[in-house]
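1. Generate coordinates for the sequence data below:
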Amino acid sequence: MVCQSPSSKMWVSLVSLLPLVAFALALPSKDCEHKVKEVIVPPRGWTIFGPAPPDHLIKLRIGLPQSNFDVLEEHLYAISDPYHERYGAHLAKEEIEELVAPHPDSVTAVNGWLSSHGIQEADIGRSAAGDWLTIRVPVQLVEKMLDTKYHIWKHTASGEYIVRTTSYSLPKDILDHVELIQPTTMFGTFKRLKSTIHSISKIDPQIQAQNLPPVFDSATGLTVDASCNTTITITCLRQIYNAVGYTPSAKVGNSIGIAGYLEDYANRADLQTFFADQVPAAAAVNATYNFVSVVGGLDPQDPAEAGAESDLDTQFAFGLSFPVASTFFSTAGRPPFIPDIGTPEDTNEPYTDWLDFMLSHPNPPLSISTSYGDDEQTVPESFAKRACAGFAQLGARGVSLMVSSGDGGVGDGDPDPATQECITNDGLNRTQFIPGFPASCPFVTAVGGTILFPEQAVDFSGGGFSNYFSRPSYQEAAVKGFLSKLPKGTYNGLFNPNGRAIPDVAAQSDFFRVFIGGQAFHIGGTSASSPTFAGFVALLNDGRLKKGLPSLGFLNPLFYSKAKSGFNDITVGNNPGCGTEGFNATVGWDAVTGLGTPNFAKLLKLVT
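-> Next up, the predicted model:
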């Protein structure tokens, strides 16, 4: 039985909750024993700025245990294995929701607990499967519900503020009926993944292109314009990845999407300028993208508000895949909470809002890229695993999800031991490589970075091994081979040799010619490689759909088996960080460029 407050029957909807909170908290309540659900050590770099304002509103997300996720996972691996008889037999939205729906006992128990705090059904948002509950409540009520204390925390390096706690508890009667509650202990802010080394630089229009002979790569047998070694365009990518002359269709039900966050907006005028510069067929018909607002995401078209990340993502993903139906998802939320402007509500966690929306979407895009993430250790393991389960649900529906592997090499991008910042958050302050999330989720395709032609690994390419997720079976042979070639004792204790390995694949990631606010810029980072790879996946889906085959869906089991010969093996370069030179690119899979970069023509034959 859930602990009850004698005031629960007197309370009204949370619409009028704020004036009653002080009264409600003062009422006597039945003694209720709480037990700790989660506790963390504050992540390095975050310090307490002050107490959280009592009336500060928190969008509290309560995750109920997904009763049959293990069954869903079995389905996912069966339909993603190219040698399985069920390959490509993706599940329907309703089938997935049935598998992840919580047990009725959990629903009843949590409903009773919420009711005891005056929270009525009308105040609760429920996911399509009922496995996530969302309520908006002031800090002082959350503190009572979770027997905890919230503070404003400040990040020393960035100056960002968030409202969080380092532990929370639940009544013992519902402890096993709740998997996690956030925002509580999550200090990750899912920043844009642009390299701080090769970031954004304006292109000088006065510089004349040099008339150099084309470059030939004996390993791939491909010839590429010499200009591609200084500026990456759609033409360059099609040449480098053997897709010249391939024309996709707009009539086979194909689709591609880009996830945008943190008030970074795509600009249609910039897309038109880009098309005029690089995709004349799209410019000729004034092609554009479909805009979808997620929980109030905006679509301003003022050139001054054009976002570098969103312009990069949409221009290259949609430019490569034109005329495939394209969608830009703008999710509301801003990165920092500013404690001194009186903002009553924290809005810096849009990532899960996007995932909720996509899981409820009747027809999500078949190829999706997101270029946002954070250090794995800033994301509580419970949250990382639950979000990862959401990605698995998308994969089971036939969606391929690409994510950037990160821009810090094996951690902070710094090879100098004297200045490295790769310190664990477990209170032991050990030096350790820092993998990124969501790249570390085994149900996404993590995309690392390359540079130049012939290609080599770019030094900021995120790579390494997860501390949360064990190595999936589809990676076992490839990663064991890589580990067996490492010199004995190399980096002992710096990474988890049994973890999910990052990245899976790679693509060009520097000197991308992007138009922002009407002007041309060079942009670098794995935030470029992920939408690039997503564009080529959309072309592969085009080839399958033309033949009446289903979309590729979750890619990794295919890539590590039947399709591994469709990648260009990258064997030059490394990804320094954490006071080391990082890992080396080598023959076969490596923790810098994964399986390598796509050879589209080869992959197309392998998947059709």
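2. alpha carbons only for contacts and neighbour counts from here, please
-> Noted.
3. so how far is residue 460 from the residue sitting nearest the centre point of the chain?
-> With distances taken as C-alpha atoms, centre = their mean, the chain has residue 438 as the residue nearest its mean C-alpha position (4.6 Å). Residue 438 sits 17 Å away from residue 460, going by C-alpha to C-alpha, to the nearest Å.
4. One more: residue 354?
-> From residue 354 over to residue 460 (counting by C-alpha to C-alpha), the distance is 27 Å.
5. more crowded one of those two?
-> Per other C-alpha atoms under 10 Å, whichever of residue 354 and residue 460 has more neighbours is residue 460, with 33 against 21.
6. surely the more buried one meets residue 413?
-> Yes - counting by C-alpha atoms under 8 Å, residue 413 is a contact partner of residue 460 at 6.2 Å.
7. and for those two, which residues touch both?
-> The contact sets of residue 460 and residue 413 overlap at 407, 575-576 (C-alpha atoms under 8 Å, 6 or more residues apart in numbering).
8. what would those look like in CSV with neighbour count?
-> Compiled in CSV, the shared contacts of residue 460 and residue 413 are given as follows (neighbours: other C-alpha atoms under 10 Å):
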residue, neighbour count
407, 31
575, 30
576, 26
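9. which one among those gets closest to residue 514?
-> Taking C-alpha to C-alpha as the measure, residue 514 lies nearest residue 407 of the shared contacts of residue 460 and residue 413, at 18.7 Å.
10. my read is the closest one is in a strand, agree?
-> No - going by DSSP: H, G, I helix; E, B strand; the rest coil, the assignment for residue 407 is coil, not a strand.
11. Settle this for me: it is touching residue 413, isn't it.
-> Yes - in this structure, residue 407 is within contact of residue 413 by C-alpha under 8 Å, at 7.3 Å.
12. one more, for comparison:
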Amino acid sequence: IQTLSGRTSILFSAMRSATLAGALALCLSTTCAVDLLRVRMEPSVKTFSSPNWEQGAQVSADEEVQLQFFLKHGADKISAFEQELLQLASTKSARYGEWLTAEAVTARLAPPKRHLDIVLGFLKLHGAEDKCEINVHRDVISCTMPGTTAEVLIGTPLYHYSHAKYKAVSIIRVAAPYSLPAPVAGVVSLVAELIRFPALRTSKLVSEDAPTASAESSDAWSQCGTLYESFTNIAVLQERYGFPTISSSATGNGIALAEFQGQYYDDDDLEAFSSQCSLDSTVTVDSVVGGNTPTRCSIGLEPCIESLLDIEYAGAVGQSIPISIYYSSTYSILEWATLVGDDNSTAPVHSVSYGNDEVQQISDEYMYSCNTEFMKLASKGISVLFASGDQGVWGRSGYAPTGEFHPDFPADSPYVTAVGGTDFLVKSQIGEETTWEDGGGGFSNVFAQPSWQADAVATFFSTSTDLPASSYYNATGRGYPDVSALAGTQNAYFISYKGGSFSGVGGTSAASPVVAAIFALVNNERLAAGKSAMGWLNPFIYENPSAFNDVTSGTNNGGYTGGFTAVAGWDAATGYGTPNWDALLEAAMSY
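-> Okay, here's the model as predicted:
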């Protein structure tokens, strides 16, 4: 706790005799409001800089910035909501698939109105309420205001930061702790986005003249041209996973993709990809939230590779299913999640190819707030899939021979489906898969192991004969990934980029949109039959393991020692394995 001056007696007197709301109301009528006792927010944060980000100028007085105030939820409300959500998502429940409306979620989770009034009163006091919006669930207040006003609210200056390598990527952050007046801090979990410096995730671009496939391999390899026979393409995926090509989309179906760090798309690339791979129809984007700047896709070190990989393969697997894009220029998973949560017409399946290590998220408050947003999306029947990471168990923080593994967030949130990576066991031959050594997987240090996963994890520990030392991971944490798909650079994904150039890309950033699109195909069948969308997938996955091709070999050690080795059943290398369309559809349609 810190004070801006010594004049706090009015506040102390008020707080001894009134509620937090009453204390703030009293101060709003006096000069003490500008001198309130302030409370440091996200107090566990120790670092306010990053070697990958270069500090620039302080924000100017008239420069508009956005602050998001996330209100706290009572522990009892969260616990009750989690129990109800499990009933909606478990195939063993009579309520399976009875997803909630936005109004129902609000009724269950919204903080008391007086808490909202405290924050709104604080904003009004500083003239910052004019450009504020309250989200549909009445627990997030998003405001746009001049930089100087924002600095007064949070008690510290704001600065521009640019990425050391990707200069076009810029963010606004604090360089020191931020704080709020005590009554406001009592009802606010955090203010976003102020302290996180993201470690940008990039897919691996491989050589354009990689060796061709072996003579014994399927003709599917040559679908996109003999020059690119070594690359995974839609025909290879279709032969391996068995999903169909559809010609129409069921009403209400869709696939949404989240893009950050200046990852836009160019229609020329989508047309070139579709033509080169002889798709039945051209991959298109049906709606964009946040704008698109296609000219950015012809410049830079890795122009639009992440976004084009997402779009090209979500569109190729889920042909005819509408695709929407959500852009965030601030690289904020939390901002993205609230944006999706406020969109009542959003797609029922979302794929996100971004994430960082838990330790890089800086504060538990941030991860818990994200998790709550994911929970709300899950309750409304929205499937959210995240790539599990591309550095094996060691994560972006790197190999630490005497330390611990670095689990990936948001992939290890219980309310998202984490997609790991595989390679073909025999290069260029469509068939059995093995663990991709760089695929993310492990156990969370933040989120406890959920009940729907307990039996699978217990079996993994009892049957695995090659476990890492227990000091490297938290055996009681949420295990991930849940499922997997081809992701490695051994047979990288064929893509079009830079206006019609072709190359190959590897990573779980490829696996996630593929699995998301396959579940969108499942939704197509369910919706057409009058059933609900699949929604939160994890209980269904753990209750129907036979819907996936089990992967039983390989270790996700990231090229170092350690890592988890795939075994029969669920494992922390590939989850339950890769999609088996016939079995998956049969299971999904039986409920």
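13. Fetch the TM-score of the aligned pair.
-> Put the two chains on top of each other and the TM-score (TM-score structural alignment, normalised by the length of structure 2) is 0.83; 543 aligned residues with a C-alpha RMSD of 3.4 Å.
14. Tell me where the stretch 101-250 of structure 2 has strands.
-> 132-134, 140-146, 158-163, 170-174, 179-181, 188-192, 204-206 (DSSP state E, counting those that start in this stretch).
15. okay, the angle between the second one and strand 188-192?
-> For strand 140-146 of structure 2 against strand 188-192, the angle by axes from the mean of the first three to the mean of the last three C-alpha atoms, to 10 degrees is 40 degrees.
16. mean distance, strand 140-146 of structure 2 to its aligned residues in structure 1?
-> On superposition with structure 1, the mean distance recorded for strand 140-146 of structure 2 (mean C-alpha distance after the TM-score superposition for structure 1) is 2.8 Å.
17. show me where the stretch 251-400 of structure 1 has helices.
-> Per DSSP state H, counting those that start in this stretch, the stretch 251-400 of structure 1 carries helices over the ranges 268-278, 280-284, 308-321, 351-360, 381-396.
18. Highest mean neighbour count out of those helices?
-> Of all the helices of the stretch 251-400 of structure 1, helix 308-321 has the most neighbours on average by mean count of other C-alpha atoms under 10 Å, namely a mean of 28.
19. Name the residues that touch it?
-> By C-alpha under 8 Å, 6+ apart, helix 308-321 of structure 1 touches 192, 234, 238, 248, 256, 258, 260, 264-267, 270-271, 274-275, 278-279, 282, 289, 324, 326, 328, 371, 514-516, 523, 527-528, 531-536, 538-539.
20. What residues in structure 2 pair up with that helix?
-> Helix 308-321 of structure 1 corresponds to residues 305-318 in structure 2, going by TM-score structural alignment.
21. what's the offset of the matching stretch from the middle of its chain?
-> Relative to its chain's centre, stretch 305-318 of structure 2 lies at 16 Å (C-alpha atoms, centre = their mean, to the nearest Å).
22. and if you look at stretch 521-532 of structure 1?
-> Distance, centroid of stretch 521-532 of structure 1 to centroid of chain: 15 Å (C-alpha atoms, centre = their mean).
23. Next, the distance between the ends of it.
-> Termini of stretch 521-532 of structure 1 sit 17 Å apart (C-alpha to C-alpha).
24. Could you tell me where that stretch falls in structure 2?
-> Aligned by TM-score structural alignment, stretch 521-532 of structure 1 falls on residues 503-514 of structure 2.
25. what's the answer for stretch 584-591 of structure 1, then?
-> Matched against structure 2 by TM-score structural alignment, stretch 584-591 of structure 1 falls on residues 565-572.
26. hmm, back to that, the residue nearest to the centre of structure 1 pairs with which position in structure 2?
-> In structure 2, the residue paired with residue 438 of structure 1 is residue 410, using TM-score structural alignment.
27. Could you identify which of the strands of the stretch 101-250 of structure 2 is most buried?
-> strand 179-181 (a mean of 24).
28. Now do that strand: everything it contacts.
-> 36-41, 153-156, 185.
29. Where does that strand end up in structure 1?
-> The aligned range for strand 179-181 of structure 2 is 169-171, by TM-score structural alignment.
30. For residue 346 of structure 2, see how far away residue 81 of structure 2 is.
-> Distance from residue 81 of structure 2 to residue 346 of structure 2, by C-alpha to C-alpha: 22 Å.
31. Show the end-to-end separation of stretch 477-494 of structure 1, please.
-> Per C-alpha to C-alpha, stretch 477-494 of structure 1 runs 22 Å from first to last residue.
32. how about that stretch: buried residues?
-> If you call a residue buried by 16 or more other C-alpha atoms under 10 Å, then stretch 477-494 of structure 1 has these buried ones: 478-479, 482, 494.
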